[in-house]
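Asks: prediction below, plus the sequence it came from.
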Amino acid sequence: MVLQPTEAKLPDKEAHAGTEMGAVHLKVSSLEQSVSYYTEVIGLSVLNRYAGLVRLTADGVYPLVILEQIPNALALPPGGHSGLYHFALLVPNRRDLGLMLKHLVDKRIGFGSADHDVSEALYLSDPDGIGIEIYRDRDRSDWRYLPDGQVFMKSDPLDAAGLLREAGGSEWRGLPVGTKVGHVHLHVGDLDRAEPFYSRLLGFRIMLRYGPSAIFAGAGGYHHHLGLNVWAGAGAPPTPEGAAGLKYFTIVNPDPGRIERLLEEFSARSIPVDARGDGWYFKDPFGIGIRLTTCGIL
């Protein structure tokens, strides 16, 4: 039986239902190496090059990944710091994911995979070890819910054969128009500090508590726009500024009034905010950079 979500009490100041993730800005050790990887392996294309940054897109309009080379970038072992666990690119349908899988198999590129019940996913790492998920969602009508209203997610083997059948004999031509940043998954040092910041302050509703080690939160009933885990260890220190990894991720909230009220709360809590022409920049309790904006176009 498929259980439906219960009428659980929502956060007092829940994020706008249309809130989504925007571009992720990555610090890399070699710009050209990363551009080659993200275009030839992942299937994005160059939108523009400006001021030392390369913006990558799937549709020629919206940037999804921004690359910035940092000199003498530190190479850190995975899993020892707060910061990015992976960012996730959501493709429009199952055939698109099947074509991505066919491409990876044809090119003999290593990857991981999982069936999460709400979605099917492929996992890769870029040349700097930055985690990438490429996934497709099942229809919301097929999502299952636990008796307490939490969304049901799992990590089972992927039906790779079925995905390849979806791809058929079609040729992979990169990530399709309609691809977007579906979610961002973060290592944090303490879930008891992360939850008030991301849920009660930013307004993302807790959709699933994955035991004592992870939380999944979303806006508008989505299974998750944010994953938060302590798999790097309790009290994991911030990723050093000079290391490859995430510079910031973007939250696109289309409600200017909600953003204005949020900025007032930041001021009341003495959270520093840098207002720029393309949004408001701040950091979470673990030093992770965030850009808040009303529009996904830079």
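Replies: Structure received.
Asks: from here on, contacts and neighbour counts on C-alpha atoms
Replies: Will do.
Asks: so where do the strands sit in the stretch 1-150 of the chain?
Replies: For the stretch 1-150 of the chain, applying DSSP state E, counting those that start in this stretch gives strands covering 20-28, 45-50, 53-57, 63-69, 83-90, 112-115, 119-125, 131-137.
Asks: pasting the second one now:
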Amino acid sequence: MNTIISTKKTSVQAESVDPRVRIGHVHLRVSDLERSLAFYTSALGFELMGRLDGEAAFLSAGGYHHHIALNTWQCKGGARPAPGTTGLHHLAILYPDRSTMAAAYRRVVACGVNVSDAADHGGSESVYFDDPDGNGIELTWDRPKDQWPRTPDGALIIMSRPLDLDELAALR
């Protein structure tokens, strides 16, 4: 399935955000802090940077103050969100290249995590699964911009084709 995303501005479009803007971190509510810490440090390899009152933890890649925060505020022992409700669809962890993402995928599988989907989106490749509280996780890497599929008039093409996980796992 291919969907074309137009890059043309309309009369109601606001001024574009500064291109240097990045998403700094994600903060997730979890029902069991220790279980989630084990998942994010073991299966995903993040480093624990600190804790707050036994109710929150801050995790990082590469020593940043935190990329992921976990908390049990108002949700300790809580249930997963019901299907069909609003909320976070997933958080994406962007790897610098395909081989680094492949290593992360192998680690996740080795920890017994069930992958729910994998897709080649044209400009990126992604692997999807849930954390212990049902929060969606995406492992992803972006192809170089000059390799992104585009229409003849330059609009970006977003697609979802099957990703060969055996090939990904074999990549070193």
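Replies: Happy to help now that I have it. Please read all numbers here as calculations on a predicted model, not as lab measurements.
Asks: can you tell me which of the strands of the stretch 1-150 of the first structure comes nearest to residue 163 of the first structure?
Replies: With Cα to Cα, the closest approach to residue 163 of the first structure among those belongs to strand 119-125: 9.5 Å.
Asks: which strands or helices does the closest one pack on?
Replies: strand 112-115, strand 131-137 (3 or more Cα pairs under 8 Å, 6 or more residues apart in numbering; DSSP states H and E).
Asks: in the second structure, what residues pair with the last one?
Replies: Which is strand 131-137 of the first structure. Under TM-score structural alignment, strand 131-137 of the first structure corresponds to residues 136-142 of the second structure.
Asks: just give me the longest helix of the second structure.
Replies: Under DSSP state H, the helix in the second structure containing the largest number of residues is helix 98-110.
Asks: okay but residue 46 of the first structure is in contact with residue 61, surely?
Replies: No: with contact defined as Cα atoms under 8 Å, residue 46 of the first structure does not count as touching residue 61 (10.5 Å).
Asks: tell me who's in contact with the residue nearest the centre of the second structure.
Replies: Nearest to the mean C-alpha position of the second structure, counting by Cα atoms, centre = their mean, stands residue 92 at 1.5 Å. By Cα atoms under 8 Å, 6 or more residues apart in numbering, residue 92 of the second structure lies in contact with 137, 138, 139, 140.
Asks: ok so, going back, what's the most buried one of the helices and strands packed on strand 119-125 of the first structure?
Replies: Across these, the average number of neighbours (mean count of other Cα atoms under 10 Å) peaks for strand 131-137, which reaches a mean of 23.
Asks: on contacts alone, who are the packing partners of that one?
Replies: Using 3+ Cα pairs under 8 Å, 6+ apart, the elements in contact with strand 131-137 of the first structure are strand 83-90, helix 94-106, strand 119-125.
Asks: redo that, cut-off 6 Å
Replies: Contact analysis of strand 131-137 of the first structure by 3 or more Cα pairs under 6 Å, 6 or more residues apart in numbering; DSSP states H and E lists strand 83-90, strand 119-125 as its packing neighbours.
Asks: between it and helix 94-106, how big is the angle?
Replies: Angle of strand 131-137 of the first structure versus helix 94-106, following axes from the mean of the first three to the mean of the last three Cα atoms, to 10 degrees, is 140 degrees.
Asks: strand 131-137 of the first structure against the second structure, how far on average?
Replies: Here the mean offset of strand 131-137 of the first structure against the second structure after fitting is 0.6 Å, by mean Cα distance after the TM-score superposition for the first structure.
Asks: outside of that strand, which residues touch it?
Replies: Residues from elsewhere that reach strand 131-137 of the first structure, judged by Cα atoms under 6 Å, 6 or more residues apart in numbering: 86-91, 93, 118-125.
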